[in-house]
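Peer 1: structural data only, the sequence is not supplied:
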């Protein structure tokens, strides 16, 4: 194959002589499901879409996945495979009057013996009432709904719509799949891209799993008509890296904070710093991260390292004094400290257990011997009677019961044999022995 930067090649003349009338992404749109790159988990012979087509029945579907992975293309090809009329709308630009017209046209089409595959892009942008409007037309077979969303349908779509659809997850394209797409683009353009291997890989990484974005980048590079291939550094100077997909109120937000939290819990400072950086790069509020990092210290380190909370609060205060971007380094230090700290959720587990007991035992009063008696009436009722002042007891420990009368003594806090909680285990054992000795 000739090089695109070689302007003497016939392929270059074909690609650039008069300019392509259609974008490269449109020219390379697959004409059959077998041509779709990626999504093999759906399209392999045992995949749900293949099984559905083989059975001759196409149910309503919601495609959930990032941009540029083939949601629209697959929907169009499904209509082609099942001989359904394909009609596409976008929830961003379609209101109730337009929907009524779409449903009426589908009804007339059905009376004439042909079904309709209605593809709804950004379906999560329809409100509850608009989503409910699809239900009767799905139930009577007027339309087969195929929705596309980049947001988690569990949160964004009505339960009634979800119950009538199969949710299929589309995945971002991996580098081998982007390479295959690059090769198809080169075949269409008539030559190889003027890029060294490292630059070629970098170009594909810039697309961030988005096939459409990759084809746009390929088209830009091809239009430069270079005489020598570029290396990665030169390519980076000419092209801006695509912004990472991140929505501070959407799935990416919750997925990344979950990844950060679990990396800290898993004692992996490198992974924790990576997800921390990903969130900052996506525009996350550092104060939100500071709060969540402090919560990690409470939940996952606890008393195994009591200093962890102080470190987080100090780093948070440092961020407030320095501001961005210098203050983020302090938060990164807190992340690193937490990842390497000994882990214990014993206090967290104990707290939740105590909360359950408090709910179950209702309004049981404390035993009277630990109640104050500021009035004579309360003294006559036995308040404070029999209380042993611990400081007067041997070893500063009376061993009295502090739970409601008649309640079996529970055990909530069970420290782990890590970090400072080893000392807590020793103390618990010491007081347990004294309590048994003194009949408490």
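Peer 2: Done, it's in. What you see is a predicted model; the values in this text were computed from it and never measured.

Peer 1: use CA for all of it now, contacts and neighbours both
Peer 2: Noted.

Peer 1: which parts of the stretch 251-400 of the chain are helices?
Peer 2: 251-265, 269-281, 286-296, 307-322, 327-340, 346-361, 376-380 (DSSP state H, counting those that start in this stretch).

Peer 1: of all the ones you listed, which lies closest to residue 83?
Peer 2: For the helices of the stretch 251-400 of the chain, the distance to residue 83 is smallest for helix 251-265, at 34.8 Å, taking Cα to Cα.

Peer 1: what angle separates that closest one from helix 269-281?
Peer 2: 150 degrees (axes from the mean of the first three to the mean of the last three Cα atoms, to 10 degrees).

Peer 1: got the angle between helix 251-265 and helix 286-296?
Peer 2: Going by the same axes, to 10 degrees, helix 251-265 makes 40 degrees with helix 286-296.

Peer 1: list the contacts of helix 251-265.
Peer 2: The contact list for helix 251-265 (Cα atoms under 8 Å, 6 or more residues apart in numbering) reads 151-152, 245-247, 269, 271-273, 275-276, 278-279, 293, 296, 300, 335, 338-340, 343.

Peer 1: tell me, how many residues neighbour residue 160?
Peer 2: When neighbours are defined as other Cα atoms under 10 Å, residue 160 has 12 of them.

Peer 1: in stretch 353-369, what's buried?
Peer 2: Across stretch 353-369, burial judged by 16 or more other Cα atoms under 10 Å covers 353-354, 367-369.

Peer 1: tell me the spacing between residue 185 and residue 354.
Peer 2: 63 Å (Cα to Cα, to the nearest Å).

Peer 1: repeat that for residue 394.
Peer 2: 29 Å.

Peer 1: what does residue 92 give?
Peer 2: 48 Å.

Peer 1: do the same with residue 49
Peer 2: Counting by Cα to Cα, the gap from residue 49 to residue 354 is 49 Å.

Peer 1: and if you look at residue 147?
Peer 2: 45 Å.

Peer 1: also residue 263?
Peer 2: From residue 263 over to residue 354 (counting by Cα to Cα), the distance is 28 Å.

Peer 1: same check on residue 217?
Peer 2: Distance from residue 217 to residue 354, by Cα to Cα: 58 Å.

Peer 1: next one: residue 118
Peer 2: 53 Å.

Peer 1: picking that back up, buried members of the contacts of helix 251-265 into PyMOL, please.
Peer 2: If you want just the buried ones from those in PyMOL, going by 16+ other Cα under 10 Å, the selection is:
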select buried, resi 151+246+269+271+272+273+275+276+278+279+293+296+300+335+338+339+343
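
Peer 1: before we go on, here's another structure to hold up against the first:
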């Protein structure tokens, strides 16, 4: 068995018995069947299982959050396919390193030995480095398995993606994390000194990361006194709290702000408050959130509730004034208000339509009737001639034509029947009727 491990580049426990090893390393699965939480890939009908049965592995990209087994599965694939396992990290490698790896793989291939090249953090490579993989993937010099926590559609170039299959690794659910903890207890022959509630808290603190769960378990064993049973409150004091998976510059950031925006738009204040708190808990810039709330007020609520914009702006000012943590409550209040407000995108739709016409119609002059005439020349040319001052007209409405002659009257704003906007719809209809009367009178 040790020879089999060596052929895959995997050290056995005996080979590493003298070195201290983290629990996560000691519990590393030895077969695909032992991998937890990725049954859609490694189960009897999983995608990887089917590929192995067909003897057509091909190059792959593993996409998923940390601690979900990407490296482990790559090692096991090398063993299952009798390929030499070679691992590099895009953080520490450049083109010279890649050339050495490719040359070694070519030499192995000449002797009948294939190479599975596992590239951790593959999204860290630039375009030129990613392009370097293409010829060795095409001619079979290496079977590439790249691992990334970022969306491959955004981070990897199309040429590489067209030559590799993307497989999604899922964050471990609570059952999978709990299973890992049971394995850890069996391996160490020690029960975790946690009461039932604390055990559940530990599982949730892992945030779907199996490696983190085992690291937290080690911290618990190191911290517990003889015969002590740790409750949930003590557990949080001992290990503080693992930072949630939330990279403000990457996909998690955009996923959560998208979720917040859509739950506000969908009038679900509870879900909106949950995603707001997720972002606050992840350390998101509070003023970024405030700006997005202002955007929601004008895009999704608009004139259905004109106060929404004032509320969103007031929340921003309140946070500026109070700072953290008191100011976050103002953001929460604004979020709930926006979610509960009547919704209309009529202003947003009208703005886009008017922008399109303004760009397409060119530089059309307004009617001379509504142009100012500060000089004698402009007055002689008819600027301002025939303008009717609306406040002096019946109903304070003249019904004049304000549109460029070549463009004609346009309609962009179509108010809904929700909230305050229903009043505007009645008002616009009234004015349109008066406008028709004025035209009939002039005719």
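Peer 2: Perfect, thanks for sending it. These numbers come from a predicted model, not from an experiment.

Peer 1: quick one on the thing from earlier: just name the most buried of the helices of the stretch 251-400 of structure 1.
Peer 2: Counting by mean count of other Cα atoms under 10 Å, helix 327-340 has the highest mean neighbour count of these, with a mean of 22.

Peer 1: so what secondary structure elements neighbour it?
Peer 2: helix 251-265, helix 269-281, helix 286-296, helix 307-322 (3 or more Cα pairs under 8 Å, 6 or more residues apart in numbering; DSSP states H and E).

Peer 1: as a markdown table, these with distance to residue 375 of structure 1 would be great.
Peer 2: Putting these into a markdown table (distance: least, Cα to Cα, whole Å) gives the following:
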| stretch | distance to residue 375 of structure 1 |
| --- | --- |
| helix 251-265 | 52 |
| helix 269-281 | 58 |
| helix 286-296 | 43 |
| helix 307-322 | 42 |
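
Peer 1: which of those helices sits closest to residue 410 of structure 1?
Peer 2: helix 286-296 (26.6 Å).

Peer 1: so how much does that closest one differ from structure 2 once superposed?
Peer 2: Superposed on structure 2, helix 286-296 of structure 1 shows a mean distance to its aligned partners of 1.4 Å (mean Cα distance after the TM-score superposition for structure 1).

Peer 1: re earlier: who wins for proximity to residue 407 of structure 1 among the helices and strands packed on helix 327-340 of structure 1?
Peer 2: helix 286-296 (32.4 Å).

Peer 1: next, the angle from the longest helix belonging to structure 2 to helix 346-361.
Peer 2: Scanning structure 2 for the helix with the most residues, using DSSP state H, yields helix 421-442. Inter-element angle recorded for helix 421-442 of structure 2 and helix 346-361: 50 degrees (by the same axes, to 10 degrees).

Peer 1: helix, strand, or coil at residue 85 of structure 2?
Peer 2: Reduced to three states with DSSP: H, G, I helix; E, B strand; the rest coil, the structure at residue 85 of structure 2 is strand.

Peer 1: is it in contact with residue 116, as I believe?
Peer 2: Yes - contact criterion Cα atoms under 8 Å: residue 85 of structure 2 and residue 116 qualify, at 5.1 Å.

Peer 1: compare these two and say which is more crowded by neighbours.
Peer 2: Set residue 85 of structure 2 next to residue 116 and count neighbours by other Cα under 10 Å: residue 116 wins out with 26 against 22.

Peer 1: quick check: end-to-end length of stretch 224-236 of structure 2?
Peer 2: 13 Å.

Peer 1: pull out the buried positions in that stretch.
Peer 2: 224, 230-232, 235-236.

Peer 1: next one: it to chain centre, how far?
Peer 2: 36 Å (Cα atoms, centre = their mean, to the nearest Å).

Peer 1: next one: stretch 307-320 of structure 2
Peer 2: For stretch 307-320 of structure 2, the distance to the chain centre is 25 Å (Cα atoms, centre = their mean).

Peer 1: go on, stretch 74-89 of structure 1?
Peer 2: That offset, for stretch 74-89 of structure 1, works out to 30 Å (Cα atoms, centre = their mean).

Peer 1: next one: stretch 33-45 of structure 2
Peer 2: 26 Å.

Peer 1: could you list the residues in contact with it?
Peer 2: Contacts of stretch 33-45 of structure 2 (Cα under 8 Å, 6+ apart): 29, 32, 46-49, 68-69, 73, 167, 169-173, 176, 179-180.

Peer 1: kindly report the same for stretch 287-300 of structure 2.
Peer 2: Residues beyond stretch 287-300 of structure 2 that count as contacts (Cα under 8 Å, 6+ apart) turn out to be 257, 261, 264-265, 308-309, 312-313, 315-316, 331, 334-335, 338, 343-345, 347-348.

Peer 1: what does stretch 419-436 of structure 2 give?
Peer 2: Stretch 419-436 of structure 2 has contacts (Cα under 8 Å, 6+ apart) with 303-306, 342-343, 397-400, 414-417.

Peer 1: number of nearby residues for residue 119 of structure 2?
Peer 2: 24.

Peer 1: wait, residue 415 of structure 1 touches residue 343, no?
Peer 2: No - the pair residue 415 of structure 1 and residue 343 does not pass the contact test of Cα under 8 Å, sitting 10.6 Å apart.

Peer 1: can you pull out the strands in the stretch 51-200 of structure 2?
Peer 2: Along the stretch 51-200 of structure 2, counting by DSSP state E, counting those that start in this stretch, strands occupy 60-63, 84-89, 115-120, 143-148, 165-168.

Peer 1: how far does the third one sit from the chain's center?
Peer 2: Read it as strand 115-120 of structure 2. That offset, for strand 115-120 of structure 2, works out to 27 Å (Cα atoms, centre = their mean).

Peer 1: need the contact list for residue 414 of structure 2.
Peer 2: Applying Cα under 8 Å, 6+ apart to residue 414 of structure 2 gives the contacts 346, 350, 425.

Peer 1: no, scratch that, I was asking about residue 85 of structure 2
Peer 2: So residue 85 of structure 2 contacts 7-9, 75, 78-79, 115-118 (Cα under 8 Å, 6+ apart).

Peer 1: next: residue 342 of structure 1.
Peer 2: Applying Cα under 8 Å, 6+ apart to residue 342 of structure 1 gives the contacts 301, 304-305, 418-419.

Peer 1: return the member of these nearest to residue 23 of structure 1.
Peer 2: Nearest to residue 23 of structure 1 among the contacts of residue 342 of structure 1, with distances taken as Cα to Cα, is residue 301, at 53.8 Å.

Peer 1: residue contacts, that closest one?
Peer 2: Taking Cα under 8 Å, 6+ apart, one finds 308, 338, 341-345 in contact with residue 301 of structure 1.

Peer 1: could you rerun that using 7 Å?
Peer 2: 341-345 (Cα atoms under 7 Å, 6 or more residues apart in numbering).
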